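Student: Model the following, please.
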Amino acid sequence: MHAMKVFATAIALVTAWCATAVHAGELEVLHFWDVGDDARAVNVLKSTLQRQGHTWKDFAVTADANGFPLFLLRSRVQSGNPPAAAQVKAPVIQQWAREGALANLDATARAGQWDAVLPRVVSDAMKYKGSYVAVPANIHRVNWLWINMRILKRANAQVPVTWDDFFAAAGAMKRAGYIAVTHGGQPWQDFLLFENVVLGVGGPEFYRKAFVALDPGALAGPVMEQALQTFRRIKPYTDVAAMGRNWNVAASRLANGEAGMQFMGDWAKPIFQTAQRRGSLEFACVPAPGTAKSYAYTVDSFALFKVNSPAKTRAQQDFAADLLAPGVQEEFNLVKGSIPVRQGVDLTKFDRCAKQSAAAFEAASRGGTLVPSISMALPPAVEDAMREAVSAYWHDDRITARATMQRLVAAARRP
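Tutor: Modelled structure (predicted):
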């Protein structure tokens, strides 16, 4: 009898293994999360998928490679060999959906009640003609100012709320012998800083006119000129050696006590948290000057491409379902520095900045002051042209605000 039980158990295990093997598939994922805390966040997703018997294949590229990842993705899709998933922003999702390249996720979305658990601005961005074609991972707040509080206190300065406050604090830090603003002079970082300045100077309604509606009157008017002048005023408070510096290297200068402030999304927060745990940093997270009631967001998301095997399709659908499971949302976002995109996730384990971010997102949603980061709002060609114009203005003092505004208007007209 005992032998029969052993034999039956063995048969059951083999049957279960065969069932898993039949449905197990490979998920090749194009993403930018190849180092540091980003890589740790990816490992959360990998291990979740692997527990279901699937195989994760990295197609990792450098986030600062400008248009190269999208060019490489297009080459793969046109050759009939797309990755199963690709980390892209909302405008790119729409482009691929229009071309008929993306898989339909409606069955998975219905099972997971995505319409009920996702904020409307996010679910709309993941859909094409009413059907889900992509899955979101998180919400990052872009309009953060990070402050080394020990430097602020040594400089006898106050936490800034307005731009006048900011320049007073920056001046005090510089006089005290510190780099007031740590910055990496890469074009995307210049542009991110500029987004924050425009939102702080012009407010959410103006920001939407300029960077969502592409209103030429907003792009070349007096408020934009004021924003450009404010943007340039920040430069003397940055490190002259900032050109080409990666954002995480810039963040480490705040973490190690060399610099007082940084404008950066909350993907920088894990660096500061690590330094805080070591006892070498006391930091504050506050909205960028003038943006206390606004929330500029970006969403990391994965478009899922049509693949040619049932096993790969199963891996895709499992990946999409996994990503929005409450436990994965908690674990992934705790590592990533962002907040869960799924509403209702328990935030007990999250830090004060994340809780502040979640409350601010909800308040901005209700108050009409929620705005998309430019990468969430504009096609890549328009965003790239605007980024080049703003970065050139930052790095070359001979370029005038008026000339830059004309370049912004011209960029908005790109097809």
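
Student: alpha carbons only for contacts and neighbour counts from here, please
Tutor: Will do.

Student: got the residue ranges for the strands in the stretch 301-415 of the chain?
Tutor: Using DSSP state E, counting those that start in this stretch, the strands of the stretch 301-415 of the chain run over 301-304, 339-340, 370-372.

Student: ok, so what distance separates Leu45 from Gln78?
Tutor: Separation of Leu45 from Gln78 (C-alpha to C-alpha, to the nearest Å) stands at 27 Å.

Student: Also His395?
Tutor: Taking C-alpha to C-alpha, one finds His395 at 37 Å from Gln78.

Student: if we can go back for a sec, so which of the strands of the stretch 301-415 of the chain is nearest Phe191?
Tutor: For the strands of the stretch 301-415 of the chain, proximity to Phe191 was assessed by C-alpha to C-alpha; strand 370-372 is nearest, at 14.0 Å.

Student: how far does stretch 69-85 sit from the chain's center?
Tutor: For stretch 69-85, the separation from the chain centroid amounts to 22 Å (computed by C-alpha atoms, centre = their mean, to the nearest Å).

Student: first vs last residue of it, how far apart are they?
Tutor: 13 Å.

Student: list the buried ones in it?
Tutor: Across stretch 69-85, burial judged by 16 or more other C-alpha atoms under 10 Å covers Pro69, Leu70, Leu73, Pro82, Pro83, Ala84, Ala85.

Student: Switch the residues you listed over to CSV; also include secondary structure.
Tutor: Shown next, in CSV, are the buried residues of stretch 69-85 (DSSP: H, G, I helix; E, B strand; the rest coil):
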residue, secondary structure
Pro69, helix
Leu70, helix
Leu73, helix
Pro82, coil
Pro83, coil
Ala84, coil
Ala85, strand
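
Student: Looking at those residues, which one is closest to Gln262?
Tutor: For these, the nearest to Gln262 is Pro69 (27.1 Å; C-alpha to C-alpha).

Student: One more sequence to fold, the one below, so I can look at both together:
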Amino acid sequence: MTARESNQAHTPASPYLTQPADAAGSPRARRAYTQDRPIGVRAIVVAACALAAFTASTAAQAAEVEVLHYWTSGGEAKSAQVLKQMLEKKGDTWKDFAVAGGGGENAMTALKTRVISGDPPAAAQIKGPAIQQWGDEGVLVSVDDVARADGWDKVLPTQISSIMKYKGQYVAAPVNVHRVNWLWINADALKKVNAQPPSTWDDFFKTADALQKAGIIPVAIGGQSWQEAETFETVALGVGGAAFYKKAFVDLDEATLKGPTMVKALETFKKIKPYTDKGQTGRDWNMATGMVISGKAAMQFMGDWAKGEFTVANKTPGQDYLCVPGPGSQGAYTFNVDSFAFFKVKNPDSAKGQKDLASLLMSPEFQEIFNLNKGSIPVRQGMDLAKFDDCAKKSAADFHSAQTKGTLVPSWAHDMVIKPAVEGAFYDVIGEFWNNDGETAQQAANKLAAASKTN
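Tutor: Predicted structure coming up:
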């Protein structure tokens, strides 16, 4: 995983083909512009039919399946290669369209350009509300026949299968489940202060005080908007619980967004800052994880992609490091799911490759290989997890428990529930509050309520 899992779905298009006058102004304006929904793409696609026909007629290989993705880091790149090999065994040709950087932003820009030109890839790595938005543009193709044949409805949680469908039919295939509300801890650091993993916020701050006195940075974080937003998301879940989280971040209830529980969550979030270091500005998430691995820092709020860094460093869960839910969020689970959506292409021979790819993405074999590399767990339910480590097994058990109890919630900070413009506005509110000591929690809460109405 790279900075990222914060992959944003941003698709400015007609009538937003030219940058608005304020897009170069505030961070909110820039982000809202780059992430707006793909309104008007349909008209441009129709206008570009001639170009698309030409492209199809000159395609080098009729059975070629072009796949746009941003799996460019170590474990992810390995998984992409495995998927390519599996697809080619079925007689299809994989055409790699890997776009690195920008937390997925660069890939989404490339996708928008290709769709506008009438020449989309056969499949593209997108997720959450963006799937529905592209469906509204009429550019996605159904793989429902594959889903029925392979029994996807039986092996996918409804909270996830519904995201993969457009008007009742599957148009995307999920590959994993990331848990976001993790707290990663250096085991030796806790031993030095004779502390246990904090399960409440009172425990957390007592432990942070002891770590700071011992000369250890209590919390590692990178000063990037998505990291601040993700940390706040976990804090809010731990302070308010799943019901509060749903009302605030799924329903976008105005009273809840500016109410007393949100104020308390913001105050708790801001209370963490004195326990971080001054060198956080611009720091990538994996560098913050490295601080925990080395013992320079003790804890980090981060999704389970952080586990890959510990694995590469030959660290053992339960021995060298601990993975525990964020304080107060033990009974809940915030999820982030990677998926591939399938686009209408002019080459009819690509249809077989698309269906083969959809089937492979949901196959037990690929689900195991990919998630072992990536640090996440299979989205396909009922799989044997014998090869997975203790953190993954706990994640799977907690996922099932949360699903049963109704405390399984989508990560708003990672594109899974709210539209990109609102998400970007939330990012800006949280970032400003984190960095502005003169702003009160109530002022920030009021801004969140206002930001929820961003178009």
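
Student: Once they're superposed, tell me the TM-score.
Tutor: Remark: TM-score between the superposed chains equals 0.90 [TM-score structural alignment, normalised by the length of structure 1]; 393 aligned residues with a C-alpha RMSD of 1.9 Å.

Student: Out of the strands of the stretch 301-415 of structure 1, which is closest to Ala39 of structure 1?
Tutor: strand 301-304 (15.7 Å).

Student: so where is the closest one in structure 2?
Tutor: Counting by TM-score structural alignment, strand 301-304 of structure 1 pairs with residues 339-342 of structure 2.

Student: hang on, the earlier thing: could the strands of the stretch 301-415 of structure 1 go into TSV alongside distance to Arg253 of structure 1 and mean neighbour count?
Tutor: Formatted as TSV, the strands of the stretch 301-415 of structure 1 follow (distance: least, C-alpha to C-alpha, whole Å; neighbours: other C-alpha atoms under 10 Å):
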stretch	distance to Arg253 of structure 1	mean neighbour count
strand 301-304	29	28
strand 339-340	25	28
strand 370-372	28	22
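
Student: now these in CSV, with distance to His23 of structure 1?
Tutor: Listed next are the strands of the stretch 301-415 of structure 1 as CSV, based on distance: least, C-alpha to C-alpha, whole Å:
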stretch, distance to His23 of structure 1
strand 301-304, 18
strand 339-340, 29
strand 370-372, 38
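
Student: Quick one: closest of these to Ala321 of structure 1.
Tutor: strand 301-304 (12.2 Å).

Student: Mean per-residue distance, the closest one versus structure 2.
Tutor: In this overlay with structure 2, the average offset of strand 301-304 of structure 1 from its partner residues is 0.9 Å by mean C-alpha distance after the TM-score superposition for structure 1.

Student: elements contacting that strand?
Tutor: strand 85-87, strand 134-136 (3 or more C-alpha pairs under 8 Å, 6 or more residues apart in numbering; DSSP states H and E).

Student: Turn those into a markdown table, including distance to Ala364 of structure 1.
Tutor: Putting these into a markdown table (distance: least, C-alpha to C-alpha, whole Å) gives the following:
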| stretch | distance to Ala364 of structure 1 |
| --- | --- |
| strand 85-87 | 26 |
| strand 134-136 | 20 |
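
Student: out of those strands, deepest packed?
Tutor: Sort those by mean neighbour count, taking mean count of other C-alpha atoms under 10 Å, and strand 134-136 sits at the top with a mean of 27.

Student: Where does that strand end up in structure 2?
Tutor: Going by TM-score structural alignment: strand 134-136 of structure 1 matches residues 172-174.

Student: Mean per-residue distance, that stretch versus structure 1.
Tutor: Stretch 172-174 of structure 2 sits 0.3 Å off on average (mean C-alpha distance after the TM-score superposition for structure 1).

Student: in the stretch 51-200 of structure 1, which spans are helices?
Tutor: All helices of the stretch 51-200 of structure 1, identified by DSSP state H, counting those that start in this stretch, fall at 68-78, 90-98, 106-112, 114-117, 120-125, 149-154, 163-175, 187-211.

Student: how about those, which one is nearest Ser309 of structure 1?
Tutor: Nearest to Ser309 of structure 1, of these and by C-alpha to C-alpha, is helix 68-78 at 15.5 Å.

Student: That closest one vs structure 2, average distance?
Tutor: Helix 68-78 of structure 1 sits 2.4 Å off on average (mean C-alpha distance after the TM-score superposition for structure 1).

Student: how about the strands in the stretch 151-300 of structure 1?
Tutor: Using DSSP E, counting those that start in this stretch, strands in the stretch 151-300 of structure 1 cover 179-181, 259-263, 283-287, 295-298.

Student: And Arg98 of structure 1, how close does it get to Leu378 of structure 1?
Tutor: 16 Å.

Student: And these two? Which one has more around it.
Tutor: Leu378 (21 against 12; other C-alpha atoms under 10 Å).

Student: Counterpart of that one over in structure 2?
Tutor: In structure 2, Leu378 of structure 1 lands on Ile418 (TM-score structural alignment).

Student: And Ala116 of structure 1, by the same measure?
Tutor: The alignment partner of Ala116 of structure 1 in structure 2, by TM-score structural alignment, is Lys154.

Student: For that match, give me its contacts.
Tutor: By C-alpha atoms under 8 Å, 6 or more residues apart in numbering, Lys154 of structure 2 lies in contact with nothing.
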